[in-house]
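> Dropping a prediction and its sequence here:
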Amino acid sequence: MKKPIIEILLSSEKRKKVLLLLQDGPREMETLLRSLDTTRTALLPQLKILKESHLISQCGDTYESTTIGKLIVEDMISFLRTADVFGENCDYLGTHYIDFIPAYLLKKLPEIGSSKVINIDIPDIFSRDRGLFEKAVRSKYWMEATSILYPAFHEFYAEMLEHEIDISIIMTRDVYEKAKNDYYEHFKEIIDIKLISLYLYPENMEFASFIVTDECISFRLLTQEGAFDNKKMHICGPTASKWGKELFEYYRKRSRLIIDV
């Protein structure tokens, strides 16, 4: 009795790697052996199972994916990317709220790059991310949506402007009111110089903050209980910035431009 396709795909690392290798085109046996760092004796039984399931075909010493195999592997690649992204940081993503990301962008999340969860030292919880600042200096823009007001926000943004960084910030009403009431002069100065685009988001944000630069996205998520903690997640990759801009634009469209205090 043949094994179900799902078992063939997931129960053997060698079979999975063979299918992924053949997705790019036919491969000779020697190429497969080198790529998989295995022996002919070990690989032949796995190839036999794949052939019997009509996922690959053989011509002499060359193997290639069948049409069925290619279609199945395309979906498998998407599944594996999703499993990698959510699996490697399952403890963080599983205990933090991510439903603020629109469904169409959430589906794209596995495609945008590698992610890393970072513990923030307690003294630095209300300090700016200097590493991300250096990335912004190189990229020349900083997009931020935040429900947190950092005490030294004025000095931080002033330093950015010295580097001619294009800054756009979306803030909640609570952040706006705190900045206006507790830091009026500094806040008014930022608005008056009109070198920073400030937006007011009318509803509660279900996250602490997210920041987009040309190289990375940085998230500070809320826990499932709605609490802040000392963790953040960075996602870096060639398409991370494009995805992050889409997320920022989603919230910007639902905000209004702040033109005075």
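That came in fine, so what should we check first?

> From here on, just use CA atoms for contacts and neighbour counts.
Will do.

> if we look at stretch 132-146, which residues are touching it?
Contacting residues not belonging to stretch 132-146 are listed as 160, 163-172, 205, 207-216, 245, 248, 251 [C-alpha atoms under 8 Å, 6 or more residues apart in numbering].

> make it 7 Å
With C-alpha atoms under 7 Å, 6 or more residues apart in numbering as the test, stretch 132-146 has contacts from 163-172, 208-215.

> Check which residues of it are buried.
Leu132, Phe133, Lys135, Ala136, Val137, Lys140, Tyr141, Trp142, Met143, Glu144, Ala145, Thr146 (16 or more other C-alpha atoms under 10 Å).

> Can you get me the start-to-end distance on stretch 3-13?
15 Å (C-alpha to C-alpha, to the nearest Å).

> Let's see which of the buried residues of stretch 132-146 end up in strands.
Secondary structure from DSSP state E places Tyr141, Trp142, Met143, Glu144, Ala145, Thr146 of those in strands.

> quick one, what contacts the residue nearest to the second one when sequence neighbours are not counted?
Take Trp142 and drop its neighbours on the chain: the residue closest to it by C-alpha to C-alpha, 6 or more residues apart in numbering is Ile167, 4.9 Å away. The neighbourhood of Ile167, defined by C-alpha under 7 Å, 6+ apart, consists of Tyr141, Trp142, Met143, Ile196, Ser197.

> okay, pairing it with this:
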Amino acid sequence: MEKDLLDVIFNSEKRKSVLLMLDDGQKEMPIILSSLNTTRSALLPQMKILKESNLIYKSGDSYGLTNIGKIVADEMKTFLNTLETLDKNNIYLATHKVGGIPETFLKRISDIRECQLIEPTIINAQEINLDYFKVALASKTVYFVFTFMHPACPWVLGQLADNNINVEIIFTRDLVNKLIEEWTDEFRHYIAYDNVKFYVYEKEVGISSLTVTDGGLLIRLLFCNDEFSNKQLLCQSPQGRQWGKELYDYYLKDSKPITHI
């Protein structure tokens, strides 16, 4: 049965398209034909196969998904979205430590399929992404996870905090120790802000950095050999933003507040 269903679904582009289209609800035949740019005579044999496989039902001149069809369409959409994500970012994901992303979120990587690769030049490697910084300045709260300190971070933090934007930052233990040693005054200064919260995460963080604004996320992964990479993935879709916020919360639940140094 499983093999038959796979054949039914993936051996015909028309059948696959019909299932995905009907996932949004029952459709009349003229709408289906128009969307697929096909004729009734060409599509009816494919609809017959889907109906015989208990994936769709017919009501008058309309078609919809059965309960089984709904399950299949939902899983198919997730699978195809995952393939799209992997295909679009194949080189980046193949050369970077994707395994550093917690498994729960890796399984949902299709949530960030609308991301774009940001690759600063060597000259601009130490500069911040100004376009994304503008998005941060328009946010109510900005969330960070840092395993390293970008040279511009104190300036960015100052701009956000002084504009009454809530800022939450999770640091690794090694980075906290470095900040206390090398940036003592700055660290102590921002701890005193009511709208700034610092946390320390004692476990290993598999990613390099994460920024979540009201408008999306910016994530940086390590190279596969654990070396630093300046390449980042930017995602500004609501679904991607939710993925990023939940990833931040994943680290937050095992983090401890830093209230003084």
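That came through fine. Keep in mind that what you see is a predicted model, and the values were worked out from it rather than measured.

> Superposing both, give me the TM-score.
The TM-score (TM-score structural alignment, normalised by the length of structure 1) is 0.87; 259 aligned residues with a C-alpha RMSD of 2.4 Å.

> Next, the angle strand 141-146 makes with the helix or strand hosting the residue nearest to Trp142 of structure 1.
With the criterion set as DSSP states H and E, the secondary-structure element containing Ile167 of structure 1 is strand 166-172. The directions of strand 166-172 of structure 1 and strand 141-146 differ by 10 degrees, with axes from the mean of the first three to the mean of the last three C-alpha atoms, to 10 degrees as the criterion.

> Now do the buried residues in the helix or strand just after strand 166-172 of structure 1.
Under the assignment DSSP H and E, the closest C-terminal helix or strand after strand 166-172 of structure 1 is helix 173-182. Residues of helix 173-182 of structure 1 classed as buried under the neighbour-count rule (16+ other C-alpha under 10 Å) are Arg173, Asp174, Val175, Tyr176, Ala179.

> And the following helix or strand past helix 173-182 of structure 1 against structure 2, how far off on average?
Once the chain leaves helix 173-182 of structure 1, the next helix or strand it forms, by DSSP H and E, is helix 184-193. For helix 184-193 of structure 1, the mean deviation from structure 2 after alignment is 2.6 Å (mean C-alpha distance after the TM-score superposition for structure 1).

> Contacts for helix 184-193 of structure 1, please.
His154, Ala179, Lys180, Ile196, Ile259, Asp260, Val261.

> Can you tell me which of those comes closest to Ile49 of structure 1?
Proximity of the contacts of helix 184-193 of structure 1 to Ile49 of structure 1 (C-alpha to C-alpha) peaks at Ile196, which lies at 60.7 Å.

> burial measure for Lys16 of structure 1, as a count.
The burial metric for Lys16 of structure 1, expressed as a neighbour count using other C-alpha atoms under 10 Å, is 18.

> and the closest residue to it other than its chain neighbours, what helix or strand is that in?
Leaving aside its sequence neighbours, Lys16 of structure 1 sits nearest to Leu9 (C-alpha to C-alpha, 6+ apart; 5.6 Å). Mapping Leu9 of structure 1 onto the secondary structure by DSSP H and E places it in helix 5-10.

> distance between that helix and the chain's centre?
Between the centre of helix 5-10 of structure 1 and the centre of its chain there are 28 Å (C-alpha atoms, centre = their mean, to the nearest Å).

> Quick check: it compared with structure 2, mean distance?
With both structures laid over each other, helix 5-10 of structure 1 and its partner residues in structure 2 are 1.5 Å apart on average (mean C-alpha distance after the TM-score superposition for structure 1).

> In terms of secondary structure, what does that helix contact?
In this structure, helix 5-10 of structure 1 packs against helix 13-22, with contacts taken as 3 or more C-alpha pairs under 7 Å, 6 or more residues apart in numbering; DSSP states H and E.

> which stretches of structure 1 form helices?
All helices of structure 1, identified by DSSP state H, fall at 5-10, 13-22, 29-36, 40-52, 67-88, 90-95, 103-106, 130-139, 153-162, 173-182, 184-193, 240-252.

> for the ones you listed, which one sits closest to Asp121 of structure 1?
Checking the helices of structure 1 against Asp121 of structure 1 by C-alpha to C-alpha gives helix 130-139 as the closest, at 13.2 Å.

> Now the strand holding Ile167 of structure 1 on structure 2. Mean distance?
Aligned to structure 2 and superposed, strand 166-172 of structure 1 gives a mean residue distance of 1.0 Å (mean C-alpha distance after the TM-score superposition for structure 1).

> Who wins on neighbours among the contacts of helix 184-193 of structure 1?
Neighbour counts for these peak at Ala179, which has 21 neighbours (criterion: other C-alpha under 10 Å).

> for that residue, what are its contacts?
Remark: with contacts taken as C-alpha under 7 Å, 6+ apart, Ala179 of structure 1 is in contact with Phe187.

> What is the aligned counterpart of it in structure 2?
Matched to structure 2 by TM-score structural alignment, Ala179 of structure 1 sits across from Leu179.

> Tell me how many other residues crowd Trp243 of structure 2.
As a burial measure, the neighbour count of Trp243 of structure 2 was computed by other C-alpha under 10 Å and equals 22.

> Please apply the same query to Gly226 of structure 1.
By the measure other C-alpha under 10 Å, the count of residues near Gly226 of structure 1 is 13.

> how near is the residue lying closest to Ile68 of structure 2 once chain neighbours are set aside to Glu13 of structure 2?
If the residues on either side of it in the chain are set aside, Ile68 of structure 2 comes closest to Leu55, at 5.9 Å by C-alpha to C-alpha, 6+ apart. Look at Leu55 of structure 2 and Glu13 of structure 2: by C-alpha to C-alpha, they are 15 Å apart.

> the more surrounded of those two?
Using other C-alpha under 10 Å, the more surrounded residue of Leu55 of structure 2 and Glu13 is Leu55, with 23 against 12.

> was I right about the residue nearest to Ile68 of structure 2 contacting Ile71?
No. The pair Leu55 of structure 2 / Ile71 is not scored as a contact, 9.2 Å apart, by C-alpha atoms under 7 Å.

> circling back: counterpart of the residue nearest to Trp142 of structure 1 over in structure 2?
Using TM-score structural alignment to pair residues, one finds that Ile167 of structure 1 aligns to Val167 in structure 2.

> So its match versus Leu217 of structure 2, what's the distance?
Between Val167 of structure 2 and Leu217 of structure 2 the computed distance is 14 Å (C-alpha to C-alpha).

> Show which residues not belonging to the helix holding Leu9 of structure 1 make contact with it.
Under C-alpha under 7 Å, 6+ apart, the answer for helix 5-10 of structure 1 is Arg15, Lys16.

> And stretch 42-54 of structure 2, by the same measure?
Here stretch 42-54 of structure 2 has contacts from Arg15, Ile56, Tyr57, Thr66, using C-alpha under 7 Å, 6+ apart.
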